[in-house]
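Asker: Pasting a predicted model and its sequence here:
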Amino acid sequence: MIQPPKDLRRKEKLEAFDRLLTIMDELRLNCPWDKKQTLETIRHLTIEETYELSDAIINENLDEVKKEIGDLMLHMVFYSKIADEKGAFDVADALSAISDKLVHRHPHIYGDVQADDEEAVKANWEKIKLKEKGNVSVLGGVPNSLPALVKAIRIQDKARGIGFDWEKKEQVWEKVEEEMQEFKDEFNVDSDTPIDKQKAQAEFGDLLFSLVNYSRFIDIDPEEALERTNLKFIKRFQYLESESQKDGKSISDMSLDEMDEYWERAKSIK
């Protein structure tokens, strides 16, 4: 096993973590707000902080990434402190558990298993998880509360981990085109005939799922791709709003052609 380079700041990092633990102890003892918090009351705040970290990463703002990592570290210490008060576990137990899990799930580093590429590592990881958790299904570890797009990614990753996957991206694209045609059959854009909404919805879901599948084969994160498109749309729409207002126009009174003029101008701005 190759040894990592010596971390010259390890002592500073440990001292910084120790300082956070001390502050958490003091706040839990003395701050009226911190004293009242429970695992349940912090949960929604943690979700919010996670999305804020995601925003900072997408915006490539490393200063904000640093701040959001700090916020999430605080939450992890907070959860551990509350659990310690309940006599369940403390932060040392949590850190030891993740360290043990990492060692166990990397037998190609800490054992005698051979894994020469990323795919072999991921496949081995999923097999070990299946044995650890005793899940009846490979998909048993996918949280039910994940957003649908993220859930589709995780489902496909896990299926791929045990070898259930397409061999070539061309096959996946054929599936995309097949699902597109099936959706068009349910929702004919050239016809005014009422559609069967339930069937159309099912076919649209199949189409989205197949597009997510294809994105894996061309190494695109569909969640990030969609979010970047969301941000692009917001930027262009806000340009439309601000520039039309400068020209003394109200967006609610403008025609679509008038709005398109501003939209085209917005597209030229990076």
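Answerer: Now that the structure is in, tell me what you want to look at.
Asker: use CA for all of it now, contacts and neighbours both
Answerer: OK.
Asker: contacting residues for Ser210?
Answerer: 172, 175-176, 179 (Cα atoms under 8 Å, 6 or more residues apart in numbering).
Asker: In helices only, show me those.
Answerer: Applying DSSP state H to the contacts of Ser210, the entries found in helices are 172, 175-176, 179.
Asker: still on that earlier bit, columns neighbour count and distance to Lys131 on top of the contacts of Ser210, output as CSV?
Answerer: Converted to CSV, the contacts of Ser210 look like this (neighbours: other Cα atoms under 10 Å; distance: Cα to Cα, whole Å):
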residue, neighbour count, distance to Lys131
Val172, 21, 30
Lys175, 18, 32
Val176, 21, 34
Glu179, 21, 35
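Asker: Next one for the comparison:
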Amino acid sequence: MNRKEDLCKEFIELYNVVERVRKKCPWDQKQTPKSLIPYLLEETYELIEALEENNSEKIKEELGDVLLHILMQIVMGEEEKKFSFAEVCKNLRTKLIIRHPHVFGNVEVNGVKDILTNWETIKSQEKEEKGILSGVPLNMPSLLSAFRIQEKASHVGFDWEKTEDILPKLKEEFKELEEAITNKNKEKIEEEIGDILFTIVNISRHLNIEPEGALRKTNKKFIKRFEFIEKKIKELGKDWKNLTLKELDELWELSKTS
């Protein structure tokens, strides 16, 4: 049996198992496409964590968990006669062929920039009633959403030429935030904080740094150092409320060397 035959066999058997689980398991029978959303999100974040750790075994497991949710959504869609598995596959295959004219057609490209520009142009032609930014999900994490919005705009030429060009804009936004804080205008403060975050995402994108991942690493770093402080406070037999800010700052600096 060659690789493709083996893949087809395993995939069909997996799909049959998912169908049976849906029909026979009381818990799975109660689920709806919407009720499984929190679990799908959880499994997706677990996959992201495994990818960041570059843990092959964990990646393999988490890919399977995400695939299970995709197949379960397809099974439920077929039950309600909304679509078939074959239609899902056909739609995806057609989309990939249409959006890769440099692979399946005669279109010439000069690098990745041309490919991305073509992708957005073709996509907008497919959905004439929608704009270039319409494909960004509104419920995606805000930093990632800002990254994708800016990325899509850049594909059609709406972008800063150099990273250095964005820095004065960041300084301008900080100045506007200072003014809003001085004036105690909460609505304006919120707006300026949003502008600063959006500008920082722009800088991150230009430096090829994914901001959601960068912040996730900082969160993990903070948790690690904060847990170190908690441990030290217990070892010293002290209480948080009896420690001065100076003492806490000293413990924080100590956590950096642990």
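Answerer: That came in fine, so what should we check first? Fair warning: this is a prediction, and the values are worked out from it, not measured in the lab.
Asker: ok, the contacts of Ser210 of the first structure in the second structure, which still hold?
Answerer: Retained contacts for those in the second structure, judged by both residues aligned by TM-score structural alignment, their matches' Cα atoms under 8 Å, are 172, 175-176.
Asker: Pull the most distant pair out of the ones in helices among the contacts of Ser210 of the first structure.
Answerer: Maximum pairwise distance in these, criterion Cα to Cα, is 10.6 Å, between Val172 and Glu179.
Asker: Mind jotting down where the helices sit in the second structure?
Answerer: Here the second structure has its helices, by DSSP H, at 3-24, 26-30, 37-53, 56-79, 85-98, 101-104, 112-126, 142-155, 167-182, 186-206, 211-235, 245-255.
Asker: Which part of the first structure matches the third one?
Answerer: In other words, helix 37-53 of the second structure. With TM-score structural alignment applied, helix 37-53 of the second structure matches the range 43-59 in the first structure.
Asker: same thing with the first one?
Answerer: With the alignment judged by TM-score structural alignment, the segment of the first structure matched to helix 3-24 of the second structure spans residues 9-30.
Asker: Buried residues, stretch 35-42 of the second structure. List them.
Answerer: By 16 or more other Cα atoms under 10 Å, the buried positions in stretch 35-42 of the second structure come out as Leu40.
Asker: typo on my end, stretch 50-67 of the second structure
Answerer: 50-51, 58-59, 62-63, 65-66.
Asker: so which of the helices of the second structure gets nearest Leu133 of the second structure?
Answerer: The nearest among these, by Cα to Cα, is helix 142-155 at 6.2 Å.
Asker: Which of the residues in the closest one are classified as buried?
Answerer: Neighbour-count burial for helix 142-155 of the second structure flags 143-152, 154-155 (criterion: 16+ other Cα under 10 Å).
Asker: mean deviation of it from the first structure?
Answerer: Once fitted to the first structure, helix 142-155 of the second structure is off its aligned match by 1.1 Å on average (mean Cα distance after the TM-score superposition for the first structure).
Asker: Same question for stretch 191-198 of the second structure.
Answerer: So stretch 191-198 of the second structure averages 1.4 Å relative to the first structure (mean Cα distance after the TM-score superposition for the first structure).
Asker: Just tell me the aligned range of that stretch in the first structure.
Answerer: Structural correspondence for stretch 191-198 of the second structure: residues 202-209 of the first structure, per TM-score structural alignment.
Asker: picking that back up, could you dump the ones in helices among the contacts of Ser210 of the first structure to CSV with distance to Val138 of the first structure?
Answerer: Listed next are these as CSV, based on distance: Cα to Cα, whole Å:
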residue, distance to Val138 of the first structure
Val172, 22
Lys175, 23
Val176, 24
Glu179, 25
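Asker: Show me which of the residues you listed is closest to Ile218 of the first structure.
Answerer: Of those, the one sitting nearest to Ile218 of the first structure (Cα to Cα) turns out to be Val172, at 10.5 Å.
Asker: Does that closest one touch Ser215 like I think?
Answerer: No: the pair Val172 of the first structure and Ser215 does not pass the contact test of Cα atoms under 8 Å, sitting 9.4 Å apart.
Asker: Identify the residues contacting the residue mapped onto Phe183 of the first structure from the second structure.
Answerer: Taking TM-score structural alignment, Phe183 of the first structure has Leu177 as its aligned residue in the second structure. Listed by Cα under 8 Å, 6+ apart, the contact partners of Leu177 of the second structure are 188-189, 192-193.
Asker: of those residues, which stay in contact in the first structure?
Answerer: Where the first structure agrees (both residues aligned by TM-score structural alignment, their matches' Cα under 8 Å), the contacts of Leu177 of the second structure reduce to 189, 192-193.
Asker: top of the residues you listed by neighbour count?
Answerer: Neighbour counts for these, by other Cα atoms under 10 Å, peak at Glu192, which reaches 21 neighbours.
Asker: what residues are up against that residue?
Answerer: Taking Cα under 8 Å, 6+ apart as the test, what Glu192 of the second structure contacts is 173-174, 176-177, 180.
Asker: can you redo the residues you listed as CSV with distance to Gln31 of the second structure?
Answerer: CSV is the format used below for the contacts of Glu192 of the second structure (distance: Cα to Cα, whole Å):
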residue, distance to Gln31 of the second structure
Glu173, 47
Phe174, 47
Glu176, 49
Leu177, 46
Ala180, 48
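Asker: can you tell me which residue is nearest the centre of the first structure?
Answerer: What sits nearest the mean C-alpha location of the first structure, by Cα atoms, centre = their mean, is Val150, with 6.2 Å.
Asker: Which position in the second structure pairs with that one?
Answerer: Aligned counterpart of Val150 of the first structure in the second structure: Leu144 (TM-score structural alignment).
Asker: I'd say its match and Pro211 touch.
Answerer: Yes: Leu144 of the second structure lies in contact with Pro211 (Cα under 8 Å); the separation is 7.0 Å.
Asker: hmm, back to that, in the match of helix 3-24 of the second structure, what's buried?
Answerer: Of the residues in stretch 9-30 of the first structure, those buried by neighbour count under the rule 16+ other Cα under 10 Å are 20-21, 24, 28.
Asker: so stretch 117-131 of the first structure aligns onto which residues of the second structure?
Answerer: Against the second structure, stretch 117-131 of the first structure falls on residues 111-125 (TM-score structural alignment).
Asker: Contacts only, for Phe187 of the first structure.
Answerer: Phe187 of the first structure makes contact with 195, 200, according to Cα under 8 Å, 6+ apart.
Asker: what's the closest of the buried residues of helix 142-155 of the second structure to Phe228 of the second structure?
Answerer: Closest to Phe228 of the second structure, out of all of these and judged by Cα to Cα, is Leu143, at 28.2 Å.
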